Each structure stands twice: as structure tokens, then as C-alpha cells.
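Fold the following and give me the result.
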Amino acid sequence: MSSVPPPVGTGARTIAPAKLNATLLVGPVRPHDGRHDLTSVMQSLTLADDVALVPAPVGAPADDVDCPGVDGDNLALRALRDFRAATGWDAPPLTVRIVKRIPVAAGMAGGSTDAAAVLRLAAHLSGRGDAALLQELAAGLGADVPHGLEPGLALAAGAGERLERFDGDLPGAVVVVPADVGLSTPSVFREADALRPPRTADDLEAWRVRVLDALRAVGAHGATYPAELAVNDLGAAAVSLAPVVGAHLEALRHAGAAPALVCGSGPTTVGWFPDAEAAEAAAARLAADGVDALVALPTSGAPIEAVPA
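Predicted structure coming up:
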């Protein structure tokens, strides 16, 4: 006999914050799945999508997604389907409603953080699915999805799915510069492998220790994250495939960013500034030079709210 699902009512909503890699180091390929081992510092930003899980229109035959400009069979909808299959949740059809603010295919985990938000919302509305199950489902959807289950600051290992989370956030503010070019993540990894061999497992571990010490200092004393650790091994590949990425990095440095780096596999770039005021001034200078830019702050948490009737 099927269980009676709790009433969804008008649904629930949350934010799905963009993810910034403050450090991204690429190691050897894992033989069991073809992914690279990574050491990465992941930080959520106030730049975020709005994600809601609400009842589908009357007569709808199945779950669907409402997100203008995004394919209807996207990662967020897969997250809902996977959650239903794993938990047996048989609520009537639902609509995943997404208001996009994170640039699409930007290297900021926009699709992944939306999928993580759907898992959080489904668990909230259904009363099913513990943390271990959500982690398992998230890892199955993609290496960036687990971080979005608990937005904030984390040190990632594996392909990004093994996380050590930290209280607090990295200090400062960032200026985000999107690029109107397409870069697929697999192509960037291939180019990175062609430009230089991946780091060894020993090198990744040595960096992990350095990064861990820095993150502990940030959490305990509010220390600044060291600029020398702000390294992205995919940055050169992104610049090689899309030279505008290099131009944006140079523009950010000229505007005072310290450091400037590529977001994930690109093509978005970000520049770090000591505070929001400095970041706003830099964004204004970039805009005056014809470079679109926006300011975001490091952030943690993503509360769930009822959708107003």
C-alpha cells in the first residue's frame, strides 16, 4: 500500500547560490570513472538563483520545470525524479520553478546548485530523505551538486563530491565578469591535460594540507585567504580556448583585483577585493570600459520558505 504523502500546499522556495572555486587543483584521472581527482576550495556567493517546488498545473501528467531559456529536461528535474525514485514519494505532479540569475554554463555550478536546491526542497516537503541519502543522490547527479546541499565554505576532494565544511566565509567581496562564449567542462579539462600534466596525488595532498591550514585560520581568526593559494589549474586552458577570458582577467587586475582568476572551468572570471565598497568601485570602472560586471559576497546557508498563496 502506498504511503500518503504530506500535503505540499503552495510549495516551498529557497535560493541556490553560485559556487566560486577559490582554489582548484587538478590531479590524476580516476580509473573507475574517468574523472580527475581535485583539491578545491568552494565558496557560495550571494549571486543566486531562486528555486521553488510548487504544485504543477491541474491536469499535468508529470513533474516539469519552468525556467525560461533552460531545457525542460535539466539537472534540477532529474534531481526531483531521483528523489522520488529513492524515497517512494508519490505527491501529485510538481513544477520546479527557477528564476535564473547565475549565468548559464559559466563555471559557477548554476545547474548543480539548482539541483541541490531541489533535493533540499523535496526533503523538506516530503519529510523523507536523510542527509546521507541526499548526499548519495547529489553525488550521482554531478560532482558539484553535493556542495549545494549546504551552501557555504568547504574543502573538496575526490572529483568534488567529498567535502569538509567550515563555519564562516572567506573574507572580502568579488567582482564577477561573465563572458558570452561557450566552454564545455570536458573540453577545458582536455585542454588542461594537453597544456600540462595533471598534478600528482602527492602534490594534491601537500596542497590540501596548506589549504586546510589557511581555512582553519580563516575560521578561527578571520584571517585573509592567502592570495598564493588562489590558483586554478583550469585557468590557462580556459584562456587558450577563449582568449576573451584572458582579457577579462587583465581588466580585473587593472581594476585592482588581487587576485583575479577563472571560475571553475570558465568562462566567467572573478576578482577579489577587500570589501563590498572596493568591489562596487571596481565594477563601476569596468562598466565604464564596456565590461559587464556585478558584485557578489561570500555567503553561507539557504533557508527554505513557504511559497505565498
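
hey, let's count contacts and neighbours off CA atoms from now on
Fine.

so how many other residues sit close to V104?
Number of residues near V104 (other Cα atoms under 10 Å) recorded here: 16.

number of nearby residues for the closest residue to it other than its chain neighbours?
Distances taken as Cα to Cα, 6 or more residues apart in numbering put G110 closest to V104, at 6.5 Å, once the chain neighbours are dropped. By the criterion of other Cα under 10 Å, G110 has 25 neighbours.

same question, A288
The tally of other residues near A288 (other Cα under 10 Å) stands at 10.

do the same with D289
So D289, with other Cα under 10 Å, has 10 neighbours.

That one: what's it in contact with?
Counting by Cα atoms under 8 Å, 6 or more residues apart in numbering, D289 touches no other residue.

could you redo the last one with a cut-off of 10 Å?
251, 283 (Cα atoms under 10 Å, 6 or more residues apart in numbering).

Mind giving me the packing neighbours of the one helix or strand D213 maps to?
Assigned by DSSP states H and E, D213 falls within helix 201-221. Applying 3 or more Cα pairs under 10 Å, 6 or more residues apart in numbering; DSSP states H and E, we find helix 201-221 packed against strand 12-29, strand 36-55, strand 153-157, strand 162-166.

which outside residues touch it?
For helix 201-221, contacts defined as Cα under 10 Å, 6+ apart pick out 23, 25-28, 37-41, 153-157, 164-171, 198-200, 222-226, 229-230.

Apply the buried test to the residues you listed and list what passes.
23, 25-28, 37-41, 153-157, 165-166, 168-171, 198-199, 225, 229-230 (16 or more other Cα atoms under 10 Å).

in stretch 74-88, what's buried?
Residues 75-84 are the ones in stretch 74-88 that count as buried (16+ other Cα under 10 Å).

Please give the structure of this sequence too, so both can be compared:
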Amino acid sequence: MRAAGPRAVRVKAPGKINVSLRVGPPREDGYHSVASVYLAVSLYEEITATATDDGAITVTVDGQGSLNLPMEEIPLDASNLAARAAAQLAELSEKSTGVHLNITKRVPIAGGMGGGSADAAAALLACDALWNSGFSRDELAKIAIDLGADVPFALIGGTAVGVGVGEQLTPAISKTPLHWVLVPSAFGLSTPEVYRTLDDLRLAGGEQPPEIPEIDPQILSAMRSGDAHTLADLLHNDLQAAALELAPELKDVLAAGREAGALAGIVSGSGPTVAFLAESEDHAATLDALLAAAGLTTELVHGPAHGARVVSDYIA
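Sure, this is the predicted structure:
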């Protein structure tokens, strides 16, 4: 009879699109106040957490899906965000063990879609289940705040408004699916560099944004009703100008989407991933085919998608 192997837990967590992102000026702590509408989409990171006896936290990464992901850019040491999440939970759990985290990447790396944050959220949920820590989803979300502003949302999923630096979340109603075509880039953009570039552009242009940015309530109304045409006129990202300054080729991507008939296009978060909104699932498929024929790498997604979720719990 074969001896039982170590216990393993597999979790997936979603990437996100910032349907609206308003950014205030730099604060004294170096961060920026934001007001964001997050939409979780059906492109998931996946983590398998396997218990080990050596007490160490180790990480491996592989890629899957149609996106060409630069895997070599992902750290495999203690600085990896998933490893940091596991280490943070281990300090709080009475039953922690060593753990090996295998990350299957699907969300564009450094692409403005919160892939690293999804990894951290998945690691928190996987290790909580692996160690029978017993933390509630709300308790894990509080732990997640220290790991990054987008991590709590990856746990919760769906649609939410984020304020503060994005970590103060209020769930929003959005049940009707919205369909998107993503166009990732072969390169990433540094989020801090994008914010610095935004500050420089504002200074050069004499722009003075409000200290506390706010969300246009019409956006939430359009998402609640699933009205893609109305939403298309309301998409907004204060970071887009900075992303285009750092990566001017994104202007050609946005133009290609308009040419192909997208309702609207927007740089997601700090970029460089571009998200194109379609009026329906069929329209998204047509748009996807046209953009692919133009030589662009594409991915069809819809949202809102669920937050981090245990997929399986088994003996390896």
C-alpha cells in the first residue's frame, strides 16, 4: 500500500481591471490617495501549496495559457509576494509548517492587472486551509492589507470601490457580465515609476488634482445595469497618460482597438495591459479575432469574477 504523501491545497485568484482610477497628489508618506472601481475578471492565478517538513517557504513558477509571460522576471526568493503572504500567515498560525508554493501564472506580469496581488491572496487562502488556521475571509483581508493595496480585492473579487491607497474596499453590485479583450505587452511597467511620471506630467502641466479623489456614481450605475455602451463613455484612468509617456507604442494598441470596433479601450491600472470593452460576448469574440489578425496577443475575459477560491484539497 502506497504511503500517503503531504497535504496540498490548490487555490485560484483573479486578476483585475481598474474600470475607473482617480489619483490624488503625493501624500506625506509617499503614497497617493486613489478612488478606484475594481472589476475582477476571469483570468486567474493559481497556487498549489504543499506542506513540507523543513520549515522553509519555497516557490516555483510556471506559465499556462495564451499569454507570453516573461517568467524570468519573477523572484523565487523571500521577496516573492506569495512567499511573503505565507510567511506573514505563518507568524499568526499556531499550526504552520514549511510550505512549497507552485504558482501558475496567467495574469500579465507587471501588467497593471494585479497578478502579484492575486498570488498573495491565493497563498493566504491556501496556507490558511493547509494549516487549518481558521481565519475568516475578513480576517485574511486585514492581513492582506500589509502586502499591498490590491491584495484584499483579489481575496474578495466581484466589483468594489477602493479608496485610501485602494485597500479600503466597499463591494458594489454588478451581476451582469461585462466582456473584454485584453492586449498584454511583452514588457512590464514599474508601478512606482508610472506614479512618478504622472506627478511629473502634472507638475509640468500645472495640474492640481483633488487631495481626495472621488468616483463618478454613474460608473457604478452603468456596471449595476450591465450597460456596456454607457460604461464605455465613463472609463477613466489617471495613470494612462503616464503609461503612454513611458510606453508610446500603447497608443498604437489603443488605436487598433478603436479601428476593430471596441466600445472603448483603457490602460489597466499602471499598465501596460490594454483592456477593450465589448458590447456582448459575440462582439468580444469578433473583436478578439480582429485584433489577433492584426498581430496582437489577446485574451478574452469577462467580469465580475469570484475572488480567491479553494479549487482542491488533497494528499499529494
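
TM-score of the superposed pair?
Superposed pair, TM-score by TM-score structural alignment, normalised by the length of structure 1: 0.87. Supporting alignment: 292 aligned residues with a Cα RMSD of 2.1 Å.

so how far does the strand or helix carrying D138 of structure 2 sit from its counterpart in structure 1?
Assigned by DSSP H and E, D138 of structure 2 belongs to helix 137-145. Comparison of helix 137-145 of structure 2 with structure 1 after fitting gives an average deviation of 2.5 Å (mean Cα distance after the TM-score superposition for structure 1).

Tell me the first helix or strand C-terminal of that helix.
helix 151-156.

so that following helix corresponds to what in structure 1?
Here helix 151-156 of structure 2 aligns to structure 1 at residues 145-150, judged by TM-score structural alignment.

can you check stretch 31-50 of structure 2 too?
Residues 35-54 of structure 1 are matched to stretch 31-50 of structure 2 when aligned by TM-score structural alignment.

from the chain's centre, how far out does that stretch sit?
Distance, stretch centre to chain centre, for stretch 35-54 of structure 1: 2 Å (Cα atoms, centre = their mean, to the nearest Å).

List the residues that contact the residue nearest to V104 of structure 1.
16-19, 47-49, 100-104, 144-145, 148.

Narrow those to just the buried residues.
Buried, going by 16+ other Cα under 10 Å: 16-19, 47-49, 100, 102-104, 144-145, 148, out of those.

Turn these into CSV, including distance to D180 of structure 1.
Formatted as CSV, the buried ones among the contacts of G110 of structure 1 follow (distance: Cα to Cα, whole Å):
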residue, distance to D180 of structure 1
A16, 22
P17, 21
A18, 18
K19, 19
L47, 18
A48, 19
D49, 19
K100, 16
I102, 13
P103, 10
V104, 10
D144, 22
V145, 24
G148, 25
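
Can you tell me what P192 of structure 2 aligns to in structure 1?
Under TM-score structural alignment, P192 of structure 2 pairs with P186 in structure 1.

what about its match, which helix or strand?
Take DSSP H and E as the rule and P186 of structure 1 turns out to sit in helix 185-195.

which outside residues touch that helix?
Against helix 185-195 of structure 1 from outside (Cα under 10 Å, 6+ apart): 26-28, 35-36, 105-107, 198-199, 233-241, 264-267.

Keep only those of these that are in helices.
235-241 (DSSP state H).

pretty sure L155 of structure 2 contacts A126?
No - look at L155 of structure 2 against A126 with Cα atoms under 10 Å: they stay out of range, at 11.3 Å.

residues shared between the contacts of those two?
Taking Cα under 10 Å, 6+ apart as the criterion, L155 of structure 2 and A126 both touch 12, 120, 308-309.

residue in structure 1 matching A292 of structure 2?
With TM-score structural alignment as the criterion, A292 of structure 2 matches A287.

Doesn't its match lie inside a strand?
No - under DSSP: H, G, I helix; E, B strand; the rest coil, A287 of structure 1 sits outside any strand and is assigned helix.

what's the closest non-adjacent residue to it?
With Cα to Cα, 6+ apart, the residue lying closest to A287 of structure 1 is A293, at 6.6 Å.

Strands of the stretch 201-316 of structure 2, start to end?
Counting by DSSP state E, counting those that start in this stretch, the segments of the stretch 201-316 of structure 2 that form strands are 236-237, 264-267, 274-278, 299-303, 309-315.

Need the winner for burial among these.
strand 274-278 (a mean of 27; mean count of other Cα atoms under 10 Å).

From the centroid of structure 2, which residue is nearest?
G114 (2.4 Å; Cα atoms, centre = their mean).

out of everything not next to it in sequence, what's closest to it?
In space, G114 of structure 2 is closest to G15, 5.5 Å off (Cα to Cα, 6+ apart).

Also V267 of structure 2?
V274 (4.4 Å).

Help me confirm that G166 of structure 2 comes into contact with A154.
No - with contacts counted by Cα under 10 Å, G166 of structure 2 stays clear of A154, the gap being 11.9 Å.

what sits in contact with each of those two?
Y38.

Report the contact partners of F276 of structure 2.
Contacts of F276 of structure 2 by Cα under 10 Å, 6+ apart are 179-183, 232, 254, 257-258, 261-268, 284, 287-288, 300.

Over in structure 1, tell me which residue corresponds to it.
So F276 of structure 2 corresponds to G271, using TM-score structural alignment.

what's the spacing between the residue nearest to that match when sequence neighbours are not counted and E277 of structure 1?
Nearest residue to G271 of structure 1 in three dimensions, chain neighbours excluded: A260, at 4.2 Å (Cα to Cα, 6+ apart). Between A260 of structure 1 and E277 of structure 1 the computed distance is 17 Å (Cα to Cα, to the nearest Å).

Appreciated, that's everything.
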